[in-house]
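Engineer: Show me how the following folds:
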Amino acid sequence: MKGINAALMCDFYKIVHRDMINRKMTKSMSYYTPRMSRVKRWDKVVMFGLQMFCKTWLIDYFNDNFFAVPEEEIVADYKRVLDNSFGKGIYNTSSIVELHRLGYLPLEIIALPEGTLVPVHVPMFGITNTHPDFAWLPQALESLISAEMWYPQITATVGKTYRDIVNKYYDLTCDDNISRAKALGSFDFRGDQGLDAALKAAAGWCMSFENTATVPAIPYLEKMFGADCEKESVAYGAVSTEHFVMCSNYAVDGDEETFLRKMLRELYPNTSFSAVLDSYDYWNVIDNILPKLHDDIMAHNGCMLMRGDSGDCVEVVTKTVFKLWEQFGGTVNSKGYKVLDPHVKAIYGDSITVQRCEMIYEILMKNGFACSNVALGVGSFSMHCIEEDDDITVTTADGQQIKGRATILKPFTRDTFSSCIKACYAEIDGKEYPIFKNPKEGGFKKSQKGLCYVYRDENGELAYKDGYVGSNIPDGNLLETVFKDGRIVREFTLSDIRNRLNNNAF
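Structural biologist: Sure, this is the predicted structure:
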């Protein structure tokens, strides 16, 4: 399928900005920065998704849907769309023609390494032109960059948040050799906003974990980060039933025991699997059917995970662990916590918000159980929003103000971190100009001024200084070239990013 003309991948007003800037401008620099956080638990953002953007859009898409298309087709399509939707005579095509004839995107992107945890206010990357005729180009790409960048950074930050929770409770309750990277899995595909969002969500998640239900995430990660699932750990799925399977077998067998025994003996005698058990009566299966399957479960060369899918997920999964201990027993690990017999485990496949994850682990720990006794799934809800307790003030009909606390649902958007691209530097007629915005009532909307120098302070935290121009910016800037003139010049591998994000302890 032929893609949309790449020259049209912008907001309408970007079309004419190239005619509005000073014609003697030969260079501009814009920075992408998370300006603030609307989520209290987050004051840092994972730098992630830029390499995906460069490969997908700046290389593949522009090559296929701009440079490889004949000039006359690009111009004719450009004029057809804009004449009939924007207006004739208010724009020109010369800049598009010049870019097409150049044959590549004359851009340089300087960035922090992917997988870096970046404090708000610190610029993550900058974009500048490498050819003096295209100072308009960095800001012309603002809409596309912004639309493509904010979501993978959110999902990578979500994954990192869950990984921090896992690390905390596994360090307390689990033997050190138990994998943290397989503690949770993502189950968000069906609830994401299309395939593209699902791939971004899975990619961000897989920087902190190996388990995902999103199959196309594997080839996507391979393409974007040079991974190879035949040679390294990319991501993993698991055998699991669904209600269609359980209900259709029940319709024939008249019970649930028959099919579960078939799973253990015939279908997957040497493979771990999870079985959803709440199609009718979850606790009846746990209390009455599992004892009948006891010998088959113990003879099974794998682990059977008992999955609830309704009710209070915190109660269901923790209570399941307690009941499995009563039926199957287990051992006590080196840290003094109970570990279920390896033939059984509890799983809950979605609804696990960060708060519920913490609650589940806390209950298990307080009752003397290792947190590795459960496998937890994170669904699309957690990829699109977060719940936080916050102070609120409600004004009643008679004007009284009542203060209290409430759980607030905070959806994820570009404005979660107010991530934006702002032009901060220009060279015009041979002179260097720091440029900036500083709205009188804008607050966090104030931009950097001039070129930015990113460094680590005395505490090892990322910080920046602005106000520089091309002739005086110091050496050693942590923003380093990753893309230049249509090519990736510094590529990060999957293991690079995972290790950086997880302090070499992925």
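Engineer: rest of the way, CA atoms for contacts and neighbours
Structural biologist: Noted.
Engineer: Report all helices and strands that the one helix or strand Val166 maps to contacts.
Structural biologist: Val166 is part of helix 142-173, with elements assigned from DSSP states H and E. Using 3 or more Cα pairs under 8 Å, 6 or more residues apart in numbering; DSSP states H and E as the contact criterion, the elements in contact with helix 142-173 are strand 44-46, helix 50-53, helix 195-205, helix 354-366, helix 380-384, strand 420-428.
Engineer: make it 6 Å
Structural biologist: Packed against helix 142-173 by the contact rule (3 or more Cα pairs under 6 Å, 6 or more residues apart in numbering; DSSP states H and E) you find strand 44-46, helix 195-205.
Engineer: The nearest residue to Pro216 once chain neighbours are set aside: neighbour count?
Structural biologist: When the adjacent residues along the chain are set aside, Pro216 lies closest to Leu199, with 7.2 Å between them (Cα to Cα, 6 or more residues apart in numbering). By other Cα atoms under 10 Å, 22 other residues sit near Leu199.
Engineer: Leu199 and Cys357, how far apart?
Structural biologist: Using Cα to Cα, to the nearest Å, we find Leu199 at a distance of 23 Å from Cys357.
Engineer: Next: Ala7.
Structural biologist: From Ala7 over to Cys357 (counting by Cα to Cα), the distance is 45 Å.
Engineer: buried stuff in the helix holding Val166?
Structural biologist: 142, 145, 148-163, 165-167, 169-173 (16 or more other Cα atoms under 10 Å).
Engineer: And the next helix or strand past it?
Structural biologist: Secondary structure here is assigned by DSSP H and E; on that basis, the next helix or strand after helix 142-173 toward the C-terminus is strand 184-187.
Engineer: can you pull out the strands in the stretch 401-506 of the chain?
Structural biologist: 401-411, 420-428, 431-434, 451-456, 462-468, 480-484, 487-488 (DSSP state E, counting those that start in this stretch).
Engineer: Would you do the same for the sequence below? I want to compare the two.
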Amino acid sequence: MRQNLILNTDSYKLGQYLQYPAGTRAISTVATTRGQSFRPELMFFGLQMFLKEYLSQPIVMADIKEAADIAGVHGQPFDSEGWQRIVDVHGGYLPLRIEAIPEGAALRRGVPMMQVVNTDPNLPWLTSHMETALLRAIWYPSTVATTAWRIRLALQPFLDRTTDDPAALQPSRISDYGCRSTTSLEQAAIGGAAHLVHFNSSDSLPAILHARRHYGIDMPGYSIPSAEHASITAWGQAGETDAYSNMIERFSGFSAYSVVSDSYDLHTAVTEIWGKSLQAKVREAGGVLVVRPDSGDPIDTPVQVVAQLAYAFGTRLNGKGFKVIDGNVRVLQSDGVSLQDIQMILGRLESMGFSAENISFGMGSGLLHKINRGTVSFTMRATAMQDAGGQWKGIGRRAPHAQEKLTIQGRVAAIADGIDIVSIPLTELGGRQNLLQPVWENGQLLVDWTMDEIRARATEASRAA
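Structural biologist: I've put the predicted structure just below:
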């Protein structure tokens, strides 16, 4: 469905064209996060999706008419002449220059990640008009990417200590099960794409499609055949063993298959059905059986299931001396787990001598939905204006008290400082490389990051963290 880009904003933005001083030629805004931190703690991602999905569509006359009609009834003024100029002079494409940090980069709080300025001196209000949509376009995917990054960093020590090949295992440890946890298809797609920066396991087809469409990757994530309660309980309690046996017969030819095992009694399913009745069949069939406990205590239950399966199938020791379940059997815990739950589970398993490779996790709401703009305190502010003489001057509110750091003023640049990124006034850049590089100008995409490039930056940031 086509969206009217003029109306993709707050109502009050429609009157901004009447509010700037006479002779104003340009307004420059910066997107950043509030506060300070001594190390990188957030990851920038997602702007490219918005540029391709929304800014690549030109404004047309029908958009102007609809916006003018709505503004008139809604109680707001409307710059019909200005929007008409965008259609007549610029072919409907917004005369904006957008500079951004490379996606997948890790940043400290307070470091600008995006800078936006109008390129038509007749339309200085346009920068502010687009603030709402642009801020929303980056805060959500960046916050999901940050959440996934924090989970990745928390998992890494367990993988390093207890597995033989941590780098190979890491991308599959967290699966996106949040397609149904979001408020809309678009949220599932955008948030799910952000999760794919760090992990390649996903059950969200909207996320897979979004990443393919916008980040030049053929297949960003993988899934395995999985049972759900409906397909198990349809056999009845007396047919539970037959239901599991059917899963083996149908899906053992795949690399792995997942079977929810708590429809009736999880303990009986694990120890009696999987551990005894179907053990030989599981071993002979090939493929990895992933047993999924979907209820019970989110920490104790998966630990117990790992121990029960280890007792039934036996274990081997990996190169680091930790136990790995035999018979290609693993566990997946996905029932409302949090980062703290995951750390507790892996810690208990490690203390019992089990490798972290025995278990993986699925996350939904905790990954994609239990966040907001304040989670990492995203904000976007006007920092500079260009006057009638072409001179830039910094603008911004005065700090309300002496202890508060002054807000950014003036045009800015971002430079590398060792493994970190810091911001400086653009006037002080000199010959240094500005990491706030133009990615969009007047309807043209200037940089097209691939998911492989973004993942490489995210991996580098993870090693440095």
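Engineer: returning to that earlier point: which residues does the counterpart of the residue nearest to Pro216 of the first structure in the second structure contact?
Structural biologist: Superposed on the second structure with TM-score structural alignment, Leu199 of the first structure falls opposite Ala189. Under the criterion of Cα atoms under 6 Å, 6 or more residues apart in numbering, the contact partners of Ala189 of the second structure comprise Pro206, Ala207, His210.
Engineer: contacting residues around the aligned residue in the first structure for the second one?
Structural biologist: In the first structure, Ala207 of the second structure lines up with Ala217, judged by TM-score structural alignment. For Ala217 of the first structure, the contacting residues are Leu199, Ala202, by Cα under 6 Å, 6+ apart.
Engineer: Return the distance of Ala217 of the first structure relative to Ile109 of the first structure.
Structural biologist: Shown here: Ala217 of the first structure relative to Ile109 of the first structure, a distance of 26 Å by Cα to Cα.
Engineer: Same check on Pro119 of the first structure?
Structural biologist: Here Pro119 of the first structure is placed at a distance of 20 Å from Ile109 of the first structure (Cα to Cα).
Engineer: These two - which one has more neighbours?
Structural biologist: Looking at Pro119 of the first structure and Ile109 with other Cα under 10 Å, you find the greater number of neighbours at Ile109, namely 25 against 22.
Engineer: Spatially nearest residue to the more buried one, not counting backbone neighbours?
Structural biologist: Using Cα to Cα, 6+ apart, the closest residue to Ile109 of the first structure is Ile127 (4.5 Å).
Engineer: what's downstream of the helix or strand where the one you found lies, the next helix or strand?
Structural biologist: Assigned by DSSP H and E, Ile127 of the first structure belongs to strand 125-129. Stepping forward along the backbone from strand 125-129 of the first structure, the first helix or strand reached (DSSP H and E) is helix 137-140.
Engineer: Quick one: distance of that next one to the chain centre.
Structural biologist: 25 Å (Cα atoms, centre = their mean, to the nearest Å).
Engineer: Any chance you could list what contacts that helix?
Structural biologist: By Cα under 6 Å, 6+ apart, helix 137-140 of the first structure touches Lys14, Ile127, Thr128.
Engineer: Would you check the span in the second structure matched by it?
Structural biologist: Counterpart in the second structure of helix 137-140 of the first structure, with TM-score structural alignment as the criterion, is residues 126-129.
Engineer: quick one: the matching stretch to the first structure mean distance?
Structural biologist: Compared with the first structure after fitting, stretch 126-129 of the second structure deviates on average by 1.1 Å (mean Cα distance after the TM-score superposition for the first structure).
Engineer: So which bits of that stretch are buried?
Structural biologist: Of the residues in stretch 126-129 of the second structure, Leu126, Thr127, Ser128, His129 count as buried by neighbour count, 16+ other Cα under 10 Å.
Engineer: show me where the stretch 1-150 of the first structure has helices.
Structural biologist: 14-20, 50-53, 62, 71-83, 94-102, 137-140, 142-173 (DSSP state H, counting those that start in this stretch).
Engineer: brain fart, the stretch 151-300 of the second structure
Structural biologist: 166-169, 185-195, 205-215, 229-233, 240-251, 266-268, 279-285, 300-313.
Engineer: Redo those as a markdown table? Include distance to Asp326 of the second structure.
Structural biologist: Compiled in a markdown table, the helices of the stretch 151-300 of the second structure are given as follows (distance: least, Cα to Cα, whole Å):
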| stretch | distance to Asp326 of the second structure |
| --- | --- |
| helix 166-169 | 17 |
| helix 185-195 | 30 |
| helix 205-215 | 32 |
| helix 229-233 | 25 |
| helix 240-251 | 17 |
| helix 266-268 | 19 |
| helix 279-285 | 9 |
| helix 300-313 | 6 |
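Engineer: closest to Arg398 of the second structure out of those?
Structural biologist: Proximity of these to Arg398 of the second structure was assessed by Cα to Cα; the nearest stretch is helix 185-195, lying at 35.4 Å.
Engineer: Now the closest one on the first structure. Mean distance?
Structural biologist: Superposing on the first structure places helix 185-195 of the second structure at an average distance of 0.9 Å from its equivalents, by mean Cα distance after the TM-score superposition for the first structure.
Engineer: My guess is Arg405 of the first structure contacts Thr393. True?
Structural biologist: No. Shown here, Arg405 of the first structure and Thr393 do not form a contact pair, counting by Cα atoms under 6 Å, at 8.4 Å.
Engineer: Would you mind finding the match for Phe361 of the second structure in the first structure?
Structural biologist: Phe361 of the second structure maps onto Leu376 in the first structure, with residues paired by TM-score structural alignment.
Engineer: er, Val337 of the second structure actually
Structural biologist: Under the alignment by TM-score structural alignment, Val337 of the second structure pairs with Ile352 in the first structure.
Engineer: Could you identify which of the helices of the stretch 151-300 of the second structure is most buried?
Structural biologist: Here the criterion is mean neighbour count by mean count of other Cα atoms under 10 Å, and of the helices of the stretch 151-300 of the second structure the winner is helix 185-195, at a mean of 25.
Engineer: Tell me how many other residues surround Ser263 of the second structure.
Structural biologist: Applying other Cα under 10 Å, we find 18 residues neighbouring Ser263 of the second structure.
Engineer: And for it, nearest residue in space, chain neighbours not counted?
Structural biologist: Nearest in space to Ser263 of the second structure, with sequence neighbours left out and distances taken as Cα to Cα, 6+ apart, is His229 at 6.3 Å.
Engineer: Tell me the spacing between the residue most central in space within the first structure and Ala203 of the first structure.
Structural biologist: The centre of the first structure sits closest to Thr155, judged by Cα atoms, centre = their mean, with a distance of 2.1 Å. Distance check for Thr155 of the first structure against Ala203 of the first structure: by Cα to Cα, it reads 8 Å.
Engineer: Also Arg80 of the first structure?
Structural biologist: Here Arg80 of the first structure is placed at a distance of 37 Å from Ala203 of the first structure (Cα to Cα).
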